[in-house]
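Trainee: With the sequence up front, the predicted model follows.
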Amino acid sequence: MDALTVQPKVVIVGAGIVGCALSDELTARGWTDVTVLEQGPLFATGGSSSHAPGLVFQTNSSKTMTEFASYTVRKYAALTLDGQWCFRQVGGLEVATTAQRLAELNRKHGLAASWGVAGALLDPEQCAVLHPLLDAGQVLGGLHVPTDGLAKAVRAGEAQARRAIERGARFLPHHTVTGIESAGGRVTAVATDRGGFPADVVVSCAGFWGPKIGRMAGLTVPLVPLAHQYARTTPVPALAGHNSEALEASKPILRHQDRDLYYREHGDRIGIGSYAHRPLPVDLDDVAHPSAGAPSMPSMLPFTAADFEQAWADSQELLPALARTKVEEGFNGIFSFTADGFPLMGESPQLRGFWVAEAVWVTHSAGVAKAMAEWLVEGTPRTDVHECDLNRFEPVQLAPSYVHQRSCQNFVEVYDIIHPLQPMEEPRPLRVSPFHARQRELGAYFLEAAGWERPHWYEANAGLAEVASIPGRGAWASRYWSPIAGAEALATRERVAMYDMTPLKRLEVTGPGSLAFLQYLTTNQLDKPVGSVTYTLLLDETGGVRSDLTVARLGPGHGSGERWQVGANGNLDLDWLTRHLPDDGSVQVRDITAGTCCIGLWGPRARDLVQPLTETDFSHQAFGYFKAKQAYLGNVPVTAMRLSYVGELGWELYTTADCGPKLWDTLWAAGQSLDVLAAGRSAFNSLRLEKGYRSWGTDLTAEHNPFEAGLGFAVRMDKGDFLGRQALLGITEETVSRRLVCLLLDDPQAVVMGKEPVYVDGVPAGYVTSAAYGYSIGASLAYAWLPRAAAGPATRVSVEYFGEQLPATITEEPLFDPKMARIRR
């Protein structure tokens, strides 16, 4: 926090489970001047928390979301309210009725092990012992997590609120927020229908009303309220006498994801939740205000029985005891969905002091609140939250139609088996590089990221794959992959290839204060001559790696001062730099991605291709590694940077978007005699892993420091002060407790995908980050986080992949061209 008192005035909007949890976490850290405003009553406020069935399944493909859920379990299990439980650890059971789901549960068991959640794979009979209502004949197997369970959201909320109140917080019901007041770009107060409340910090925890609160602060809160069906049966004879009214449940919470269903006990009844129906988006203008005269639960809409018919039939098939019952009651409950399925956390980029914690379900509520409190009080959350950061989206991803369409699709896919590379199909295409038409002519297979269409391989290169005899791989790793990618990787090593690097974020930094600004925010030495390019890191205050950058010093700016081009990882980097701009206007940061484009030209014949096109000397002596020059290639003005993320001779060639097609055509025509080819992201990923190049957000995040990640070479402790420097004092690669290491799998066809657990001496000790087949080295490789004590070279480990233990060996890196001879020639 900047320029705030030690005890800031905090106003939280919303007393649902998230607002209550945040008030508890903040006051526990000493921020006790907390006011929670609620438009409805306390504590059954009428929002999503009030009707949430409370199922807490911890395991998620996201490490962050699993950590949030696990903290929620630990916290709520220790809470009571007037002697009543807030969390019942009855366990969670997910069952498979198809071979595909059974394989997915094996993969999910691996995810649980990676993230430290204990679970067990069960056969049908074991599933039926745990949940006797199951028809074992319908089930192929299951995944049991004993620590999962049921949360009483309203009860847990009140229990946390009481603790906050004891520390000084106040909760005010029936206060409808009517405005967010500000001055000088900072929030100053919250206006309500009952008066104003001064505030240094405002946190919107308003749930599906969040977009309305956000608009008052000039902020787009990209979520969509969607109705989700929940029903209860009449008494189930088989449950008679099993559960008391106080305890409610004794059997595991149950998921039947093959039919988009889940189940929990309500005494002698069964509650059934369904995602099997059509998306039911809700217009907030149609939701009654939770005030006098309005329904007590405006978030509970009338039950649409026709949408539940198939769900009821499928439920009776899985749980035959339900055939003796009927649906006694049901409702369509409103929940929040986002375009990518993650919560929205963070501070508004336009209004300092206005924060959001929205689209958070009960499952993750305490974990999100803890991270938010750490963020506010300490300046940085201790859990990596880049997947959840409010500012992660590109502007095109904030279009109302985009948010609506993707959020509805996330509802449809909530229980689907989603491959790590699987893109959403609509709305596409959104963003295309200037080379898109040429790529389509070459049969590009596109996947999508941040709205960009990105070629992963080209059908035009199919003939190369037949000659190269690329090895196959398993069914899961074969999805969104082609042996053509292997041929493209080998051809890059042997010839010269063109890679579309346009989707990578590019920022322009200018102004007289730009050097001092960048020097303070990054770890490496940037005070070098014009034409220098530097690989460097962004750190937070704890020394965690927020991002890695390539920074090119290009010369005079448009006005006074200098001009720099920063190769970044995404919108969060733009947000970070913008937040740290000096107030005197001496530095400007501009996103130039859309107006520019880039071709990575790499391979041993790269110089042979480019030199005849220009009068500029591209020799190694005149144009060294990590240098930049302005030049013309034919008729195209380019900024050429001698960088290589694939470990081969070559350049990143930048030009303006209008000249993009001409740049492609110029290089393509000149390269015909050199057997030039276009290559895609799949080959790129294999090549960069052979060289040991890290990918931020996958191989490392803000949870890791540079020395753990093997990036200590990008830190210059002697250059002067920089953000995060104090936290790194005394740390070296020899003193860290964990390391990112390279693994070689024994079986070359055993290609894993990432996030699999790594076992040392039979015990899960870490997890895979990135993985690929190394076509140049003829082996399957992976990178993984492991304890330093277990991360020595030649150490034998195993990777769990769909329930199978794959032997592997820790090896020295990089695996390819360790002396960098191919790049520096």
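Mentor: In hand now; what should we look at?
Trainee: going forward, measure contacts and count neighbours with C-alpha atoms only.
Mentor: Noted.
Trainee: Show me the strands in the stretch 101-250 of the chain, by range?
Mentor: Using DSSP state E, counting those that start in this stretch, the strands of the stretch 101-250 of the chain run over 120-122, 141-145, 149-151, 170-172, 177-183, 186-192, 195-198, 201-204, 223-233.
Trainee: For the longest one, name the packing helices and strands.
Mentor: What it means is strand 223-233. Contacts defined by 3 or more C-alpha pairs under 8 Å, 6 or more residues apart in numbering; DSSP states H and E place strand 223-233 against strand 269-274, strand 327-338, helix 400-412.
Trainee: Any chance you could list what contacts the following helix or strand past the longest one?
Mentor: Spelled out, it's helix 400-412. Following helix 400-412 in sequence order, the next helix or strand is helix 436-441 (DSSP states H and E). Applying C-alpha atoms under 8 Å, 6 or more residues apart in numbering, the contact partners of helix 436-441 are P455, Y458, P661.
Trainee: next up, a second structure to put side by side with the first:
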Amino acid sequence: MVYGYPSENVWELDLQRFGALQSSRTFLRHRVMEVMPLMYDLKVPRWDFQTGRQLRTSPLYDRLDAQGARWMEKHGFERPKYFVPPNNDLLALEQSKTFYKPDWFDIVESEVKCCKEAVCVIDMSSFTKFEITSTGDQALESLQYVFSNDLDVPVGHIVHTGMLNDYGGYENDCSIARLNKRSFFMISPTDQQVHCWAWLNKYMPKDSNLLLEDVTWKYTALNLIGPRAVDVLSELSYAPMTPDHFPSLFCKEMSVGYANGIRVMSMTHTGEPGFMLYVPIEYALHVYNEVMSVGQKYGIRNAGYYALRSLRIEKFFAFWGQDLNTLTTPLECGGESRVKLEKGIDFIGRDALLQQKQNGVYKRLAMFILDDHDTDLDLWPWWGEPIYRNGKYAGKTTSSAYSYTLERHVCLGFVHNFSEDSGEEQVVTADFINRGEYEIDIAGHRFQAKAKLYPVISFFTHKRRKDDVELSDFHGK
């Protein structure tokens, strides 16, 4: 135990990963009957439960389902994985589960390409959403103590921040928009709904003038991704949406079509240009229809979470529950910008981060680009693969995806520095990462990989367009 916390990640055993929605006798009876045989089965990647489905759905569920959406489930919420074109065999595609190249590869490629060249819509309504308001400064003061970044920002600004424990590890990774001087809008991962609520209630003062409200069900969230997203919203809002008028990480309420009060945020969770639209649920279908109608001239299409996964991993975006957990600190994953140690108020985890900043980190999140991996013939990396540095075990991957831009598999994972004599962990520096030769072990076969501490997509794309260099040239830089 460190600071009273487990020495291993125990999220999979935490009861707060469940909610009241999973407590019905019918749900439990059917889910338990499905779970028990799986203890002796080999689950393929991206495997989904078959029971307890269609429990929580977006208002757009039927509309998206009719357009070929294939579904995954998260915290009881149905989320689109990808959209099957009309001429594909839906049944055959749904049954094609494998450790090798999946049949949805080309479908996701077309969605990713559309996100990069035109505009796509991803229904992300499942994200947890809280509002924190007060009559005075109670909301700001409470959030400043619970979160690591500085939330005393001008109205309309969005802050990426961590909700840390005393160890400095992530209890939650989220985005918070300041709606006005006394009101904040918080967006968190889907499976954080119960855990985050409990954590905030634990550390926020019991004050009748301070209100914490779960508004997850009140808003449909549409992620409008791509360079033409600005054109679509400009037509629908009759307001300038260019960076000069609507800078990055900014939030404002505006009209979209006939609907008022749409919270539009200049962020996408993928690194691509675009906007998040938080739409009051009664306007969801209207706003979606308007976006799709106006977007036709710009090549708009639906996309799913598999495309989002590919985009965010190639941009080196770490996600909570996959790459980040209660034992991961911001200093270990390049999240220094989400911490303000000198913001003028103490916050949970600050002392641990100050100590870690002084002593150094004992693991570091890195991006690995596979060199000699054959996408068509070799087993794919999914997550949990061993990482070898100079032939020695150095950690394991936390998530991976095929990058359609790099035309290579990209893995994220933590690198450790184990002593050859005692096996104890030692400080990991940027120089230690950069000087190593790496391999990723996939089912007993090691593939060479290049380790990077910063995203490389923008550089690669520029070089590719300019002089059509080979990927091997890029890897040497």
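Mentor: Alright, I've got the coordinates. These numbers come from a predicted model, not from an experiment.
Trainee: number of nearby residues for G444 of the second structure?
Mentor: 9 (other C-alpha atoms under 10 Å).
Trainee: related to what we said a few turns ago, out of the helices and strands packed on strand 223-233 of the first structure, flag the one nearest S48 of the first structure.
Mentor: strand 327-338 (5.8 Å; C-alpha to C-alpha).
Trainee: how about whatever helix or strand comes next after the closest one, which residues of the second structure does it hit?
Mentor: Once the chain leaves strand 327-338 of the first structure, the next helix or strand it forms, by DSSP H and E, is strand 344-347. Using TM-score structural alignment, strand 344-347 of the first structure corresponds to no residues of the second structure.
Trainee: ok, which stretches of the second structure are helices?
Mentor: Using DSSP state H, the helices of the second structure run over residues 25-38, 61-66, 90-94, 105-117, 138-146, 193-203, 229-237, 284-295, 305-314, 350-359, 430-434, 457-467, 471-475.
Trainee: looking at those, which is buried most?
Mentor: The highest mean neighbour count among the helices of the second structure, using mean count of other C-alpha atoms under 10 Å, belongs to helix 305-314: a mean of 23.
Trainee: thinking again about what came up before, can you add distance to R563 of the first structure and give the strands of the stretch 101-250 of the first structure back as CSV?
Mentor: Output for the strands of the stretch 101-250 of the first structure, formatted as CSV (distance: least, C-alpha to C-alpha, whole Å):
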stretch, distance to R563 of the first structure
strand 120-122, 56
strand 141-145, 54
strand 149-151, 54
strand 170-172, 50
strand 177-183, 32
strand 186-192, 30
strand 195-198, 42
strand 201-204, 35
strand 223-233, 37
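Trainee: Of the ones you listed, which is nearest W375 of the first structure?
Mentor: Nearest of the strands of the stretch 101-250 of the first structure to W375 of the first structure, taken as C-alpha to C-alpha: strand 201-204 at 12.0 Å.
Trainee: In the second structure, what range does that closest one match?
Mentor: Against the second structure, strand 201-204 of the first structure falls on no residues (TM-score structural alignment).
Trainee: Can you tell me which helices and strands that strand packs against?
Mentor: Looks like strand 201-204 of the first structure contacts strand 10-13, strand 186-192, helix 210-216, strand 354-358 (3+ C-alpha pairs under 8 Å, 6+ apart).
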